[in-house]
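Enquirer: just coords:
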């Protein structure tokens, strides 16, 4: 005869008591899987809370570090800005000094240009045969040679000097069949003056002379000077360029 036994189910008993005098003991039977589920759910909640707080701590630490780095970057940028402003101020000072120097140089260049212009005008004036070719008083007759070339004939007293009508270079010193000697002066601007006289020659060929330099000394009373001018190798009347006063 076989006895069938009854398999007893494992149930957990929860006992609830009270501190009251008339408190009664209560018992609750809970299935194991329900209790395990509750415990698991509590563990999950506790783990989530712990993870949340740990994550928040890391987040706050990261944000704090990032803020510190940003502050350091801002401080570095402010320092660079201050350095750049200082450099800009220095450069502006140098620019002001350079502008002052440029102004001085510009004024100097302007003055130099004006001086060079004045000197150029003076040199041009000195190379134009405008001056009278004799010192002292003299009579003058304007005529022409047999070949038609115009000539001015001056009669001067003894001791008078024949002078260069303009600055230039002596290119010819020759004997002259009619006047004794002749001196040719090239003025470097297309003009050449020719002096023909019986006086004593005071210059040599190749010598540079300035306006008013002595070319002859009249040694006789009523000494003669034949004076001619060419422009671009063409004879012109000396009175076209000679300044006559008195």
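Expert: Received, thanks. Owing to the predicted nature of the structure, the values given are computational and were not obtained by experimental measurement.
Enquirer: make it CA atoms for all contacts and neighbour counts henceforth
Expert: Noted.
Enquirer: distance check, the residue nearest the centre of the chain against residue 116.
Expert: The C-alpha lying nearest the average C-alpha coordinate of the chain belongs to residue 102 (C-alpha atoms, centre = their mean; 8.1 Å). Plainly put, residue 102 is 20 Å away from residue 116 if you go by C-alpha to C-alpha, to the nearest Å.
Enquirer: comparison target below:
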């Protein structure tokens, strides 16, 4: 009985070892019954298996990534919706505040306009009252007599048709006060001087602050002092039986003017 040595047996088995192969069949369901076969050897089968595994792994990772991305996007979308809701609520609150502020602003503007209007009217009224256009006596008195005062003369010159073109001196009007009347300021201002007067006894002058100075000459005792602030109608002299004559003059920008050109005769 012959025996085969071990090395020869190994060579024999390697020579007769069957190579593994795989056959894939695709059978068509059509009536022609076409069958397609794909033969793959062992290496090709392993490569295909690894490829399918790698694709499945990639697909699984992609699905997980997509799910996480979608979840994050949903969370971001929900957060954005909440922010939009908060912003809309804040915008509504701001709109209400703006409407309230606008309403308040309109009221303030209206009040400011009214105040400015009142201040302007008050300023215009003050300017008007500062012009010595009032009547220098209370009550009803006869119309004044035109005269001139020459500082170098000892008497006042009353104007007549005969001397009105030749008489010289500063314009002056003479009033005769009625019983119970008093001498008053013809406009708002400040007492500039209270002095004696050789022709009338006393002089009270008022600076009206606008270029006008009104001058009141009378024998009575003045009831005001230098520096006093007076308004139109304030008392300057109390008229009695001995001081019914008033000499009234007006200066405008340091020049004497006819008082009747400034006075409101209706007083």
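Expert: Cool, the structure landed. Quantities reported herein were computed from a predicted structural model and do not represent experimental measurements.
Enquirer: please state their TM-score.
Expert: Overall, the chain-to-chain superposition scores 0.83 on the TM-score scale (TM-score structural alignment, normalised by the length of structure 1); 220 aligned residues with a C-alpha RMSD of 2.2 Å.
Enquirer: just to revisit the earlier point, mind listing what the residue nearest to the centre of structure 1 touches?
Expert: Contact analysis of residue 102 of structure 1 by C-alpha atoms under 8 Å, 6 or more residues apart in numbering lists nothing.
Enquirer: for residue 236 of structure 2, same thing?
Expert: Residues in contact with residue 236 of structure 2 (C-alpha under 8 Å, 6+ apart) are 182, 183, 184, 185, 204, 222, 223, 224.
Enquirer: any idea where the strands of structure 1 begin and end?
Expert: Using DSSP state E, the strands of structure 1 run over 12-16, 26-30, 138-144, 150-156, 161-163, 168-176, 180-186, 191-197, 200-201, 208-209, 214-217, 223-231, 234-236.
Enquirer: can I get the ones you listed in a markdown table with distance to residue 64 of structure 1?
Expert: A markdown table is the format used below for those (distance: least, C-alpha to C-alpha, whole Å):
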| stretch | distance to residue 64 of structure 1 |
| --- | --- |
| strand 12-16 | 49 |
| strand 26-30 | 50 |
| strand 138-144 | 112 |
| strand 150-156 | 109 |
| strand 161-163 | 102 |
| strand 168-176 | 93 |
| strand 180-186 | 96 |
| strand 191-197 | 95 |
| strand 200-201 | 108 |
| strand 208-209 | 94 |
| strand 214-217 | 102 |
| strand 223-231 | 98 |
| strand 234-236 | 102 |
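Enquirer: tell me which of those sits nearest to residue 96 of structure 1.
Expert: Nearest to residue 96 of structure 1 among the strands of structure 1 is strand 168-176; the distance by C-alpha to C-alpha comes to 48.5 Å.
Enquirer: and residue 235 of structure 2, how far is that from residue 107 of structure 2?
Expert: From residue 235 of structure 2 to residue 107 of structure 2 the distance is 43 Å (C-alpha to C-alpha).
Enquirer: now swap in residue 236 of structure 2 and tell me
Expert: Counting by C-alpha to C-alpha, the gap from residue 236 of structure 2 to residue 107 of structure 2 is 45 Å.
Enquirer: for stretch 163-183 of structure 1, measure first residue to last.
Expert: End-to-end span of stretch 163-183 of structure 1 (C-alpha to C-alpha): 11 Å.
Enquirer: give the aligned range of that stretch in structure 2.
Expert: Counting by TM-score structural alignment, stretch 163-183 of structure 1 pairs with residues 184-204 of structure 2.
Enquirer: what's the burial count for residue 98 of structure 2?
Expert: Around residue 98 of structure 2 there are 13 other residues, counting by other C-alpha atoms under 10 Å.
Enquirer: map it across to structure 1 for me.
Expert: Aligned counterpart of residue 98 of structure 2 in structure 1: residue 95 (TM-score structural alignment).
Enquirer: and residue 62 of structure 2, by the same measure?
Expert: Under the alignment (TM-score structural alignment), residue 62 of structure 2 pairs with residue 59 in structure 1.
Enquirer: tally of neighbours for its match?
Expert: Residue neighbour count, defined by other C-alpha under 10 Å, stands at 12 for residue 59 of structure 1.
Enquirer: could you do residue 203 of structure 2 as well?
Expert: Neighbour count for residue 203 of structure 2, taken as other C-alpha under 10 Å: 22.
Enquirer: likewise residue 182 of structure 2?
Expert: For residue 182 of structure 2, the tally of surrounding residues (other C-alpha under 10 Å) stands at 20.
Enquirer: quick revisit: what's the closest of the contacts of residue 236 of structure 2 to residue 42 of structure 2?
Expert: When these are compared for distance to residue 42 of structure 2 (C-alpha to C-alpha), residue 185 wins out at 133.5 Å.
Enquirer: contact partners for the closest one?
Expert: Residue 185 of structure 2 neighbours (C-alpha under 8 Å, 6+ apart): 132, 134, 136, 230, 231, 232, 233, 234, 235, 236.
Enquirer: compare the residues you listed and tell me which is most surrounded.
Expert: Neighbour tally across these (other C-alpha under 10 Å): the maximum, 27 neighbours, falls on residue 136.
Enquirer: what's the match for that residue in structure 1?
Expert: Aligning on TM-score structural alignment places residue 136 of structure 2 opposite residue 133 in structure 1.
Enquirer: verify the stated contact: that match with residue 162.
Expert: Yes: the pair residue 133 of structure 1 / residue 162 is scored as a contact, 5.7 Å apart, by C-alpha atoms under 8 Å.
Enquirer: just to check, residue 204 of structure 2 is in contact with residue 213?
Expert: No: Residue 204 of structure 2 is not in contact with residue 213 according to C-alpha under 8 Å; the separation is 10.3 Å.
Enquirer: about what we covered before: so how far is residue 242 of structure 1 from the residue nearest to the centre of structure 1?
Expert: Note on residue 102 of structure 1: its distance to residue 242 of structure 1, by C-alpha to C-alpha, is 45 Å.
Enquirer: repeat for residue 53 of structure 1
Expert: Distance, residue 53 of structure 1 to residue 242 of structure 1, using C-alpha to C-alpha: 115 Å.
Enquirer: those two: which is more packed in?
Expert: Just comparing residue 53 of structure 1 and residue 242: by other C-alpha under 10 Å the higher neighbour count belongs to residue 242, 16 against 12.
Enquirer: trace that one over to structure 2, please.
Expert: Using TM-score structural alignment, residue 242 of structure 1 sits opposite residue 263 in structure 2.
Enquirer: in contact with that match, which residues?
Expert: By C-alpha under 8 Å, 6+ apart, the contact set of residue 263 of structure 2 is 132, 133, 134, 135.
Enquirer: against residue 204 of structure 2, how distant is residue 7 of structure 2?
Expert: According to C-alpha to C-alpha, residue 7 of structure 2 and residue 204 of structure 2 sit 159 Å apart.
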